[in-house]
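>>> Take this sequence and fold it.
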Amino acid sequence: MIAAYYKSTGDVDVLEVGELPTPEPRGGEVRVRIALSGINPTDWKGRARGELSFPFQIPHHDAAGVIDAVGAGVDPGRVGERVWLWDAAYLRQWGTAAQFSVVPEAQAVALPADVSFDLAVCLGIPAKTAHRAVFADGPVSGQTILVAGGAGAVGFYAIQLARLGGARVVTTVSSDDKAAIARTARADSILNYRQDDVPARVAELTAGAGVDRVIEVAFAANLDLNRQVLAANGTIATYAVDEEMPAIPVRWLLPDNITLRWLLVFAVPEEAKREAVAELSRALADGALKPLPLLRFPLEEVRAAHRAGEQGAVGKVVLEIP
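Okay, here's the model as predicted:
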C-alpha cells in the first residue's frame, strides 16, 4: 500500500511517502480502506517531538473509509461498511495517512447512509474532545457556555453539541471568516475578541450573571478574561496547552468555587469514550452535525498538509487517499 510515514521525529521533512506492507487485521480488528485522513494538532506535535515506539510510524488518528477485511471474532457482515475512525494511531503503528489502516472494531464506527465522508473525517479527536469538554460534569440544559475559538475543530463541535444539549452558546473568534464558521455551528452569539469588549458583551448577554462553563483552547492566555466572565461555581474545561507552567489564581478560584477540568482525549475513561461515540452516532443519524470547511491535500503532499496545520489553517486539513 501507499502510505505517509516517518522513521524519526522532527520537522515536516521527516515525512516520507512510499510503499509499505498492507496490514492484516488480527482478532477483534477491522481493516479500513481510507478515503480521507484527518489531521489534528496532536499529529504534527507527535511527529515533531514525540517518541517512536515502532521502526516507522504512519501518522493520523482520524479518517473516513470503508471496511474491507475483518479479523477473527468480527462479524463478516461489516465488510463494505462505511465508517469513521478514531484514535487509530494511539499506541499503534498503523495510522490513517495510508491506503489502509487496522483498528479495533469499536474504533471503526458505522456511518448513516446519508452522512458524507467530508463530515465523517471531521469527527474523531475534535468531536470526542468537544463532547467531553461539554458534558463531563453532567447535563448542560439551561446553561450558558462560552466556547473559546468557535471556528477551531474542537470549538466548532463544542458549539453544536452544547446546543444539542440545550445550552445557550457564546463563542469568540478572531475574524469575519471564522465568525462565518461559528455561525454554521449555530452559536447563539459570536464575539470578535479583537474588536469586542468580551467581558462587557458577556455581561450584557447574560444580564450580569456570567457563563456557567468555558470550553478553553488557550488556558493561560485567557485566564483573566475567564475570571471576568465566569459565574460562581462555574467550570473551565481546557483541552490545549499554551503555556507550560501557568500561574493559577487560587484567590479567585477558591472563593468562587471554580472547577478546572483538564482534558486529554486519549486519557478519557473508556466508558466516557463509548458514551461520546454513541451520542455522536445519534447526532449523525438525526442529521444534527455539520462539517468544517475542508482544506484538501493529496497524500503525496503530506508535508504541505502538516505545514498548513502548523501555520493555523482555517478549517479541517485532510489528506485525500488514492
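>>> Every contact and neighbour count from this point should use C-alpha atoms.
Fine.
>>> Helices of the stretch 101-250 of the chain, start to end?
For the stretch 101-250 of the chain, the helices defined by DSSP state H, counting those that start in this stretch cover 117-120, 124-135, 153-164, 176-184, 198-205, 223-229, 250-253.
>>> one more, for comparison:
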Amino acid sequence: MRAIAYSETGPSSVLQLVDRDIPQPGPGEVRVRIVVSGVNPTDWKARAGARAGRPAPFPEVVPNQDGAGVVDAVGDGVTGVAVGDRVWMFLAAHGRPTGTAQEFTVVPESRVVKLPDAAGFELGASLGVPAMTAHRALTVHEVGPTRLGPGALEGRTVLVAGGAGAVGHAAIQLARWAGAQVITTISSPEKAALATAAGAHHVVNYRADDAARAIRAVAPDGVDQVVEVSPARNAALNAKVIANHGSVSVYATDGGAEMTLDVRHHFSLNARYQFLLLYTVGDAALAAAADDVTRAVDDGALPVGEEAGLPLTRFPLERTAEAHDAVEAGTVGKVLIDVGSEAADITG
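Next up is the predicted model:
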C-alpha cells in the first residue's frame, strides 16, 4: 500500500511516499481503508517538531490525526463496527506511529465512529480535531451543559473568536444547532461571508469595528461563553464582553503564549477560563464529543464546503507535503487529502 512517512522532524520535505505492507488489526483494533485524510495544524506542528532533524517519536511516522473511510477488517473483540461500515476517525496517530496519510490504517475501536449515510467522506475527514475541540469548548461552562443537542444552549449567547477557521466554523455550527445566539469575530469581509454561511447570527470585524461595543449591542448583559483561539490577543476584549459567570474556553495560542488578565475584574464577574487540549481531555469527554458530533452530522448541522462556510482545498496523497504547507500557511477552510475511492480494491 502507499503511505506518506517521515523518520525525522523538519519541514514538509521530510515527508516521503513509500510502499508498505497492509497492517493487520490486533484485538480491539479496526483497519480502515482511507478515502479522505484531513490535515490540521497539529499535524504539521508534530511533523516539524521542536527542532528540525530530531528523531521522530517512532522509527517511522505516518502523519494526520483525522480521516474517513470504510472498515476493511476488525480484530478480536470489536463489536461496535463491522467490515463495510463507513466511518470517521479521530486521534488516529495519537500515541501511535501511523495516522491517516496512507491507504490503510489500524486504530483502536474507540477512535472509530460510524459515519451517517447521508454524510460524504470529505465531511467525515473534516470532523475529528476541529469538531471535537469545538464540542469541548461549548461544554465546560460552570452550569453546563456537558452534552450538546437541540436546545442544550437555548437562551445563551456564544462568542466564537475567528469564525472562519476550522474549529471556529464547527463551534458556530454546533452552537447554532444547540440553540445559542452566536456572535463571531473575523478580520475581513470575505471571512465574514464564510462565518455567516456557517450560521453565525452576528459577525463583528474586529479590525474595522469597535468590537466590544458591537458585541455589547447584541448582548447587553454580556456573552455567556467564548470559544477562544487567541487568548493573549483577545483577553482585553473578552474582559469587556463576558457576562457574570461567563466562561472562556481556550483551545489555541494564536497571537502569543502569554496573556495579561485584570484579576479584580474577573473576580467580580465570577468568570472562568478553561484551557483544553484534545489529546489529554480524557476518554469520557472524547466519547461524548464523538456521539454528539455524529448526531449533529445526522441532523445535517455540520455541512462543509464554501457554501457552508468552510472551503475545501484538496490534494492527492503524493502531494501531502503541499497539503501540510497549505495548512501551515493559513489556508482558509479545510485541507483534505484524497487517498482512495469508496469502492477501491487495494490488495498490494
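>>> After superposition, what's the TM-score here?
Superposed pair, TM-score by TM-score structural alignment, normalised by the length of the first structure: 0.96. Supporting alignment: 321 aligned residues with a Cα RMSD of 1.5 Å.
>>> still on that earlier bit, nearest to residue 42 of the first structure, of the helices of the stretch 101-250 of the first structure?
Of all the helices of the stretch 101-250 of the first structure, helix 124-135 sits nearest to residue 42 of the first structure, with 9.0 Å by Cα to Cα.
>>> What residues in the second structure pair up with that closest one?
Helix 124-135 of the first structure lines up with residues 128-139 of the second structure when matched by TM-score structural alignment.
>>> What are the neighbouring residues in contact with residue 140 of the first structure?
Residues counted as contacts of residue 140 of the first structure (Cα atoms under 8 Å, 6 or more residues apart in numbering) are 134, 162, 165, 166, 167.
>>> Format the residues you listed as CSV; extra columns: neighbour count and distance to residue 199 of the first structure.
Shown next, in CSV, are the contacts of residue 140 of the first structure (neighbours: other Cα atoms under 10 Å; distance: Cα to Cα, whole Å):
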residue, neighbour count, distance to residue 199 of the first structure
134, 24, 21
162, 26, 21
165, 16, 24
166, 14, 23
167, 21, 19
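>>> now, among these, which is nearest to residue 292 of the first structure?
So of these, ranked by how close each gets to residue 292 of the first structure (Cα to Cα), first place is residue 162, at 16.6 Å.
>>> That closest one matches what in the second structure?
Mapped onto the second structure by TM-score structural alignment, residue 162 of the first structure lines up with residue 175.
>>> what about the corresponding residue of the second structure for residue 259 of the first structure, distance to residue 230 of the second structure?
Counting by TM-score structural alignment, residue 259 of the first structure corresponds to residue 272 in the second structure. Noted for residue 272 of the second structure: a distance of 16 Å to residue 230 of the second structure, by Cα to Cα, to the nearest Å.
>>> same thing with residue 260 of the second structure?
From residue 260 of the second structure across to residue 230 of the second structure, the span is 12 Å (Cα to Cα).
>>> Equivalent analysis for residue 276 of the second structure, please.
13 Å.
>>> what do you get for residue 171 of the second structure?
15 Å.
>>> same deal with residue 177 of the second structure?
For residue 177 of the second structure, the distance to residue 230 of the second structure equals 24 Å [Cα to Cα].
>>> Then residue 287 of the second structure?
According to Cα to Cα, residue 287 of the second structure and residue 230 of the second structure sit 27 Å apart.
>>> And residue 109 of the second structure, by the same measure?
Residue 109 of the second structure is 34 Å from residue 230 of the second structure, by Cα to Cα.
>>> can you tell me which residues contact the match of residue 162 of the first structure?
Counted by Cα under 8 Å, 6+ apart, residue 175 of the second structure has contacts 138, 153, 158, 181, 182.
>>> follow-up on the earlier one: just say which of the helices of the stretch 101-250 of the first structure is most tucked in.
helix 153-164 (a mean of 26; mean count of other Cα atoms under 10 Å).
>>> thinking again about what came up before, JSON lines for the helices of the stretch 101-250 of the first structure, including distance to residue 18 of the first structure?
Formatted as JSON lines, those follow (distance: least, Cα to Cα, whole Å):
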{"stretch": "helix 117-120", "distance to residue 18 of the first structure": "24"}
{"stretch": "helix 124-135", "distance to residue 18 of the first structure": "25"}
{"stretch": "helix 153-164", "distance to residue 18 of the first structure": "29"}
{"stretch": "helix 176-184", "distance to residue 18 of the first structure": "35"}
{"stretch": "helix 198-205", "distance to residue 18 of the first structure": "49"}
{"stretch": "helix 223-229", "distance to residue 18 of the first structure": "45"}
{"stretch": "helix 250-253", "distance to residue 18 of the first structure": "52"}
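>>> With residue 49 of the first structure as the reference, name the closest of those helices.
Residue 49 of the first structure lies closest to helix 124-135 among the helices of the stretch 101-250 of the first structure, at 19.2 Å (Cα to Cα).
>>> Determine the set of other helices and strands touching the closest one.
Helix 124-135 of the first structure sits against strand 62-70, helix 153-164, strand 230-238, helix 270-285, with contacts defined as 3 or more Cα pairs under 8 Å, 6 or more residues apart in numbering; DSSP states H and E.
>>> Which part of the second structure matches the third one?
This means strand 230-238 of the first structure. Alignment of strand 230-238 of the first structure against the second structure: residues 242-250, by TM-score structural alignment.
>>> which residues are in contact with that stretch?
With contact meaning Cα under 8 Å, 6+ apart, stretch 242-250 of the second structure is reached by 137-138, 140-142, 221-231, 238, 268-276.
>>> what's the distance between the residue of the second structure positioned farthest from its centre and residue 271 of the second structure?
Going by Cα atoms, centre = their mean, the residue of the second structure most distant from its centre is residue 264, 33.6 Å out. Computed as Cα to Cα, the residue 264 of the second structure to residue 271 of the second structure distance reads 11 Å.
>>> How about residue 284 of the second structure?
25 Å.
>>> and the two? which has more neighbours close in?
Using other Cα atoms under 10 Å, the more surrounded residue of residue 284 of the second structure and residue 271 is residue 271, with 22 against 9.
>>> for that one, what are its contacts?
With contacts defined as Cα under 8 Å, 6+ apart, residue 271 of the second structure is in contact with 242, 243, 244, 245, 246, 247, 248.
>>> next one: residue 13 of the second structure
Residues in contact with residue 13 of the second structure (Cα under 8 Å, 6+ apart) are residue 321.
>>> and if we set it to 10 Å?
Shown in contact with residue 13 of the second structure (Cα atoms under 10 Å, 6 or more residues apart in numbering): 6, 320, 321, 322, 325.
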